[in-house]
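Peer 1: A predicted structure for the sequence below; I have some questions about it.
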Amino acid sequence: MKGFFRALYEVIGLPQPPSETPVYRDVIFPNIGLLNLGITLALLVLFYLVINRWMRVATFSRPSHWSILLVLNAVIAFIIVIAQVNGQNVVEHSYMYWLALLNAIYAALFFFLFSLVFRKLSVNASTTPF
């Protein structure tokens, strides 16, 4: 898993300053990657299964509602990186914010891709986001 997340997050370059690279590779990348996937899946379960299948809230099944959760997922993913980096006592650098932005983009991408699977499980939102 570390190798997968390392390849995913080092797209923007190696962590700066270089002395922090092992902390990013061994701790931060796997943590934010797993949290990103977990929170994305939790929000999708909430939207498609809890709200739009079991509760059958037909008024919360529009693409605008889906977009709200997509943006919320991206914001949470951004905040997770800042919290993880600060929790590891890594030197604050611009790389941290670029990593947070990249993680937010990945969160939105994962949310969209997993939506294509989860929407089939919903009663009211089976056509959302399309």
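Peer 2: Looks like it came in fine.

Peer 1: Every contact and neighbour count from this point should use C-alpha atoms.
Peer 2: OK.

Peer 1: give me the number of residues near His93?
Peer 2: A total of 11 residues lie near His93 under the criterion other CA atoms under 10 Å.

Peer 1: so it makes contact with Pro18?
Peer 2: No. Using CA atoms under 8 Å, His93 is not in contact with Pro18; the gap is 11.3 Å.

Peer 1: Please tell me how far the residue located most distally from the centre of the chain sits from Val90.
Peer 2: Within the chain, the residue lying farthest from the chain centre (CA atoms, centre = their mean) is Ser19, at 26.7 Å. Distance check for Ser19 against Val90: by CA to CA, to the nearest Å, it reads 10 Å.

Peer 1: got it, and Asn31?
Peer 2: 14 Å.

Peer 1: helices or strands up against the helix or strand containing Ala100?
Peer 2: If you go by DSSP states H and E, Ala100 is part of helix 94-118. Judged by 3 or more CA pairs under 8 Å, 6 or more residues apart in numbering; DSSP states H and E, helix 94-118 is in contact with helix 2-9, helix 29-44, helix 63-87.

Peer 1: so which of the ones you listed gets nearest Phe112?
Peer 2: Across those, Phe112 has its closest neighbour in helix 63-87 (7.8 Å, CA to CA).

Peer 1: In addition, the following structure is provided for comparison:
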Amino acid sequence: MLQSFFTALYQALLGNPDPSSLIPVYRQSIFPGVGLTTFFVALAMALLFYVVLNRVVTTSFFKTQHWAIMLLLTAVLGAIVAWQQAAAAVEAQLAETGEELAVAQVSTLKRYLWGFTATNTLVAVLFFILCSFAVKSLSVSARTTPVRWPN
């Protein structure tokens, strides 16, 4: 179920991978793996902000600016996850099949990887926002960060 969700999400935002010989590796390995990893990274960052920093440690790290810093860190981690996992899977697939890409195909592949990285950065931001609303009630001092709703 998650494999089809993340595959549909990324393909709706990006279209089919290019070159077309890499479509199976994207659908079976990259899209679900990166999507799930990104979700867990966003959840971990939200738990770090709301539970660890604002409940267990009780720091003064509870303002909207601090939440924005965590959002930015989540976005950066989402970009790193996407680039590293996708590039490693593509290289492994090309090495396994022994396929050589033409210069134009390499350029197209890099462009698609950059687009995938940017898209996953936005997905990480969205996941962090959703996770923030889900776990902010666990916090003592940051229950109203970034907004008061639904409290």
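Peer 2: Noted; the coordinates are in hand. All figures in this text were calculated on a predicted structure; none of them were measured in a lab.

Peer 1: Report the contact partners of Val57 of the second structure.
Peer 2: With contacts defined as CA atoms under 8 Å, 6 or more residues apart in numbering, Val57 of the second structure has no neighbours.

Peer 1: 10 Å instead?
Peer 2: Val51 (CA atoms under 10 Å, 6 or more residues apart in numbering).

Peer 1: for the one 5 residues further on, same thing?
Peer 2: Contact criterion CA under 10 Å, 6+ apart gives Phe49, Tyr50, Leu53, Asn54, Ser139, Val140, Ser141, Ala142, Arg143, Thr144, Thr145, Pro146 as the residues in contact with Phe62 of the second structure.

Peer 1: Glu20 of the first structure too?
Peer 2: So Glu20 of the first structure contacts Leu14, Asn89, Val90, Val91 (CA under 10 Å, 6+ apart).

Peer 1: The aligned partner of it in the second structure and Phe133 of the second structure, how far apart?
Peer 2: Under the alignment by TM-score structural alignment, Glu20 of the first structure pairs with Leu22 in the second structure. With the distance defined as CA to CA, Leu22 of the second structure ends up 37 Å from Phe133 of the second structure.

Peer 1: and if you look at Ser21 of the second structure?
Peer 2: Relative to Phe133 of the second structure, Ser21 of the second structure is positioned 40 Å away (CA to CA).

Peer 1: same thing with Pro17 of the second structure?
Peer 2: Remark: distance between Pro17 of the second structure and Phe133 of the second structure (CA to CA) = 33 Å.

Peer 1: Which of these two has more residues huddled nearby?
Peer 2: Comparing Pro17 of the second structure with Phe133 by other CA under 10 Å, the one with more neighbours is Pro17, at 20 against 17.

Peer 1: who are the neighbours in contact with the more buried one?
Peer 2: Contacts of Pro17 of the second structure by CA under 10 Å, 6+ apart are Tyr10, Gln11, Ile23, Pro24, Val25, Tyr26, Arg27, Thr108, Leu109, Tyr112, Leu113, Phe116.

Peer 1: Could I have the buried ones of those as PyMOL selection syntax?
Peer 2: Typed into PyMOL, the line below selects the buried ones among the contacts of Pro17 of the second structure, using 16 or more other CA atoms under 10 Å:
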select buried, resi 10+11+25+26+27+109+112+113+116
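
Peer 1: in the first structure, which of the contacts of Pro17 of the second structure remain in contact?
Peer 2: Here is what carries over to the first structure from the contacts of Pro17 of the second structure, by both residues aligned by TM-score structural alignment, their matches' CA atoms under 10 Å: Tyr10, Gln11, Ile23, Pro24, Val25, Tyr26, Arg27, Tyr112, Leu113, Phe116.

Peer 1: In TSV, list those residues along with distance to Thr59 of the second structure.
Peer 2: Shown next, in TSV, are these (distance: CA to CA, whole Å):
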residue	distance to Thr59 of the second structure
Tyr10	37
Gln11	41
Ile23	47
Pro24	47
Val25	44
Tyr26	42
Arg27	42
Tyr112	41
Leu113	38
Phe116	36
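
Peer 1: now, among those, which is nearest to Leu71 of the second structure?
Peer 2: Closest to Leu71 of the second structure out of those is Phe116 (18.9 Å), distances taken as CA to CA.
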